[in-house]
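>>> sequence plus the predicted model coming up.
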Amino acid sequence: MRASRLLSTLLLLQTRGRLTAQQIADELEVSVRTVYRDIEALSASGVPVYADRGPAGGYQLVDGYRTSLTGLTTDEAAALFLTGSGATAAHLGLGPTLEAAQLKLLAAMPREQRSTAERIQERVHVDAPGWFRDPEAPPHLDTVAGAVWEQRRLRLRYTKWDNTEVDRTLEPLGLVLKGTAWYCVARGRERVNAYRVSRMDAVTALDERFERLPGFDLQRYWLEWSDRLQQTLYRSGFATVLVGPRAAGMWWMLGPVAERALRETAGEPDADGRVRVVLPLESFEHARIDLGRFGPDVEVLDPPELRALMRAQAAETLRRYDGS
């Protein structure tokens, strides 16, 4: 256990540079006192690690020191071949790079690890996009990605959710692939926001470079932004609906929020096999379209306004199919 922790400490210093004892402790989930002991053990074994004192201090390796030891277990090495999506890498212009990296990793592995990794590749394929949804490949994704790598400002025209167009100059901080859609997290004039890349047009990477926000955590920002977006979208209250067995089997078409509502709020089936579900509403119009696709397999009980919309839609559909 301690040998693995010492190796992890060494690799952290090698990949991240100067780190404080508290940062190492947080990363490895150990106490600061344990970090002190581990650093002493590394130094005693000949690893050239030294400490800088003061507010900006920390531990680091002597410049130029590298260890060729990876310390990968068989399972860790094999798992690396499940982390990359070939389609995702191709969209970012990194397809050949990913293939070359995997080939080099295979060549560097001992025979046992190489055999396990090859079995993973032969027997597991990751196809991330959902059914009937092709992954987005926005025409300007490569330009946006290049600006992210090189920290260059972007000038573009952006189509907002209400179809209004605005001109923006952004500092791209990162890219996120959510399902099949690419988003660019970027800083504008006032704040950081997420922009759907497929809504970007007339994109130009400027020669101007920018400094990244100190301590910006892309993953944490995305989780917080997604949570805020969901709370903003579902602000029209709730609907109580009866969901028949056939509709329940296709309920996934409405997305994860509706799936969670079915899973968490569904009561006991009635005599017709229908279950009562409390569904968050983005808007009455969205609900009319979404629930209308199920026809008589879904019945809205409440609120009365949405029930009236569904009744009017059914009447109009009947009128159009009536032979008169």
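The structure has been received and is ready for your questions.

>>> from here on, just use CA atoms for contacts and neighbour counts.
Fine.

>>> against residue 263, how distant is residue 223?
22 Å (C-alpha to C-alpha, to the nearest Å).

>>> sorry, wrong one. I was asking about residue 72.
40 Å.

>>> next, the one to line up against it:
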Amino acid sequence: MRASRLVSLLLLLQNRGRLTARELADALEVSVRTVYRDVESLGAAGVPVYADRGPAGGYRLLDGYRTRLTGMTAGEAEALVLAGMPGPAAELGLGSVLAAAELKLRAALPAELADRGDRVRQRFHLDAPGWFRDPEPVPHLTALAGAVWEDRMVRVRYLRWQRPREVTRVLAPLGVVLKAGRWYLAALSGDQLRTYRVGAVRQVTVLDERFDRSADFDLAAFWADWTDRYERGVYRDEARIRVTAAALEFMAYVWPTAMSRAARAAAGEPDAEGWRHTTVPIESVRHGHTELLKLGAQVEVLAPPELREMVAATAHAMAERYPRPGGPPA
């Protein structure tokens, strides 16, 4: 810990120039007395740090004293800045580690490359979560990520949709994934590889038992395959509909991507009225009812019959509640 703090102190001076003992103490979250001792230790180790006296004084490094990384291109420096995700890193318990790493990288870069990183930061920002969604609380993410890193078994209490709602499982955690602002855990339950939403985990106990991680496991490949199977598995049914050209465009804004993409791809040529027939994947009749109503009078359900009847019943109920525009009040 102290060695890491000494490096951080050195890099702060290298990055920011002259700093007072109080400024260093605040940045490192230590006492001023600790800063005095650390500065003495750096000097004893041969680092040319010295103090300027007076009201505008402080500690600084001898001019020209720098460490550098070699072989890094301007493009690589810019890409490294874009790779930083402070929000997810903080949720993983790595916020301070990421900040320290970025500080070290910046200090080691030649000035011209560090400046390019600043230009990228001022022009590009990554905001991973979707619109109109509050961040999902993940109080157990740090513990799970630590178990993933150390190859330790975990016992989790998990809330699921099926009954019984709460279950307890002993898992071999293989990796964590951030998808659209939500965290997921890939883990072995027995010999089955499964995925768990971290926000649904209610309790975690990291066990002393370790597990042997397969050298063949590829987290990115597993996740790509799992998401593909999940999307295909969710939409088990389909509905045949006819829609206006306006609805065909509007569905991309109100339907999940898998639904709108499939419906637009399957759309036929316009009929005499300008409407187009297509097929849309749905999770169930009830799900289809909810989604199709978003298109209002710009869609007609052709099949299955039970879905058409459900939409018709809703349309008639609404017509009874709302009079025809310009007619007498209900």
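Received the coordinates, thanks. This structure is a prediction, so every number in the text was calculated from the model and none was measured.

>>> so residue 155 of the first structure makes contact with residue 204?
Yes: assessed by C-alpha atoms under 8 Å, residue 155 of the first structure is found in contact with residue 204 at 5.2 Å.

>>> make sure residue 128 of the second structure is indeed in a strand.
No: per DSSP: H, G, I helix; E, B strand; the rest coil, residue 128 of the second structure lies outside any strand segment and is coil.

>>> find the nearest non-adjacent residue to it, please.
Sequence neighbours aside, residue 181 is the residue nearest to residue 128 of the second structure in space, at 5.6 Å (criterion: C-alpha to C-alpha, 6 or more residues apart in numbering).

>>> which ones are touching that neighbour?
Residues near residue 181 of the second structure by C-alpha atoms under 8 Å, 6 or more residues apart in numbering: 128-130, 135-136.

>>> how many residues are close by residue 282 of the second structure?
Applying other C-alpha atoms under 10 Å, we find 20 residues neighbouring residue 282 of the second structure.

>>> so the corresponding residue of the first structure for residue 227 of the second structure is in which element?
Superposed on the first structure with TM-score structural alignment, residue 227 of the second structure falls opposite residue 226. Taking DSSP states H and E as the definition, residue 226 of the first structure sits inside helix 218-233.

>>> doesn't residue 183 make contact with residue 148 of the first structure?
No: contact status for residue 148 of the first structure versus residue 183: not in contact, 11.9 Å apart, counting by C-alpha under 8 Å.

>>> anything in contact with each of the two?
residue 175.

>>> show me where the stretch 51-200 of the first structure has its strands.
In the stretch 51-200 of the first structure, the strands defined using DSSP state E, counting those that start in this stretch lie at 58-61, 152-159, 165-178, 181-187, 192-196, 200-209.

>>> how about these in CSV, adding distance to residue 307 of the first structure and mean neighbour count?
Formatted as CSV, these follow (distance: least, C-alpha to C-alpha, whole Å; neighbours: other C-alpha atoms under 10 Å):
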stretch, distance to residue 307 of the first structure, mean neighbour count
strand 58-61, 64, 18
strand 152-159, 33, 20
strand 165-178, 33, 18
strand 181-187, 33, 21
strand 192-196, 33, 19
strand 200-209, 38, 16
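
>>> please convert those to CSV, extending it with distance to residue 300 of the first structure.
Output for the strands of the stretch 51-200 of the first structure, formatted as CSV (distance: least, C-alpha to C-alpha, whole Å):
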stretch, distance to residue 300 of the first structure
strand 58-61, 62
strand 152-159, 34
strand 165-178, 31
strand 181-187, 31
strand 192-196, 33
strand 200-209, 38
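
>>> residue 320 of the first structure is nearest to which of the ones you listed?
Closest to residue 320 of the first structure of those is strand 152-159 (C-alpha to C-alpha; 34.8 Å).

>>> find me the equivalent region of the closest one in the second structure.
With TM-score structural alignment as the criterion, strand 152-159 of the first structure aligns to 152-159.
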